[in-house]
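**Q** sequence-free structure coming up:
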């Protein structure tokens, strides 16, 4: 698991004036040739704790939020992200019932989500 913080990422200004922030660079050759990109609107900010058996998942929070990973709670600023390896338990429950938006990329694009049943509340 790796937390990705936008405020410490490398930023450059291109000749045309674009501000480009490199949030993550990684080699995916060994992972798979398939991927899936999700945009999720999560009502009341509740997303049940789960893990992926085979997939690596990258989740970004455009408006910020909170996520619990492997038992530890992380505050996410706008556009912060988290890189999750297979088996990393994750989910969230925003205590103020705030709707959460996140973008997720999963590699490979497999349906390998496993719900965590032993823990009724993740916060």
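**A** Yep, it's here. Bear in mind that the values here come from a model prediction, so they are computed numbers and not experimental data.
**Q** From now on I want contacts and neighbour counts done on CA atoms only, so please keep to that.
**A** Will do.
**Q** I'd like the distance between the nearest residue to residue 81 once chain neighbours are set aside and residue 13.
**A** Once flanking residues are discounted, residue 81 sits nearest to residue 60: 4.1 Å by Cα to Cα, 6 or more residues apart in numbering. Taking Cα to Cα, to the nearest Å as the measure, residue 60 falls 22 Å from residue 13.
**Q** another structure for you, compare them:
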């Protein structure tokens, strides 16, 4: 059953058209993901959950957030601003992105440890 579901998902997958160009003013994009792993008893369990958001501020700037948390409590959050620079002769977009974020590692002391922020 699981094998048939995986095959079906592969057959209906479409091409992802991502690029460095900004979102149109007022438009956005959201993605939620969960990574699953088998533990030592071969039980499937979530190991990392994440959310990715983009919002078009105007015709040139896109604001975004990329955040996630692992099953042991470690977190990562990055806010970013993207701005296109130019398009190459072959049509490839080139952009600059500035991000500011924080990561914590809770696995070593059961809570956010001093000095864990990156």
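**A** Everything's here; your move. All of these numbers come straight from a predicted model, not from anything done at the bench.
**Q** Can you give me the TM-score here?
**A** Their TM-score after superposition, calculated using TM-score structural alignment, normalised by the length of the second structure, is reported as 0.25; 59 aligned residues with a Cα RMSD of 5.3 Å.
**Q** So what's the residue count around the residue nearest to residue 81 of the first structure?
**A** Neighbour count for residue 60 of the first structure, taken as other Cα atoms under 10 Å: 26.
**Q** Distance of it relative to residue 84 of the first structure?
**A** For residue 60 of the first structure, the distance to residue 84 of the first structure - Cα to Cα - is 11 Å.
**Q** can you check residue 114 of the first structure too?
**A** Distance from residue 114 of the first structure to residue 84 of the first structure, by Cα to Cα: 14 Å.
**Q** Of the two, give the one with the bigger neighbour count.
**A** residue 84 (21 against 13).
**Q** Surely the more buried one and residue 67 touch.
**A** No - assessed by Cα atoms under 8 Å, residue 84 of the first structure is found out of contact with residue 67, at 11.5 Å.
**Q** just checking, residue 53 of the second structure touches residue 62?
**A** No - contact criterion Cα under 8 Å: residue 53 of the second structure and residue 62 do not qualify, at 10.1 Å.
**Q** Counting neighbours, go ahead and name the busier of those two.
**A** residue 62 (25 against 15).
**Q** Pretty sure the more buried one sits against residue 29.
**A** No - using Cα under 8 Å, residue 62 of the second structure is not in contact with residue 29; the gap is 10.5 Å.
**Q** between the two, what contacts are shared?
**A** 54-55 (Cα atoms under 8 Å, 6 or more residues apart in numbering).
**Q** So which residues of the second structure form strands?
**A** 28-38, 44-56, 62-70, 75-87, 93-104 (DSSP state E).
**Q** For the ones you listed, give me CSV that also has distance to residue 9 of the second structure.
**A** Compiled in CSV, those are given as follows (distance: least, Cα to Cα, whole Å):
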stretch, distance to residue 9 of the second structure
strand 28-38, 16
strand 44-56, 19
strand 62-70, 25
strand 75-87, 29
strand 93-104, 30
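**Q** Highest mean neighbour count out of these?
**A** Ranked by mean neighbour count, these are led by strand 62-70 with a mean of 20 (mean count of other Cα atoms under 10 Å).
**Q** Helix or strand: which one has residue 12 of the first structure?
**A** strand 10-13 (DSSP states H and E).
**Q** Are there helices or strands packed against that strand, and which ones?
**A** For strand 10-13 of the first structure, the contact count by 3 or more Cα pairs under 8 Å, 6 or more residues apart in numbering; DSSP states H and E identifies strand 19-22 as packing neighbours.
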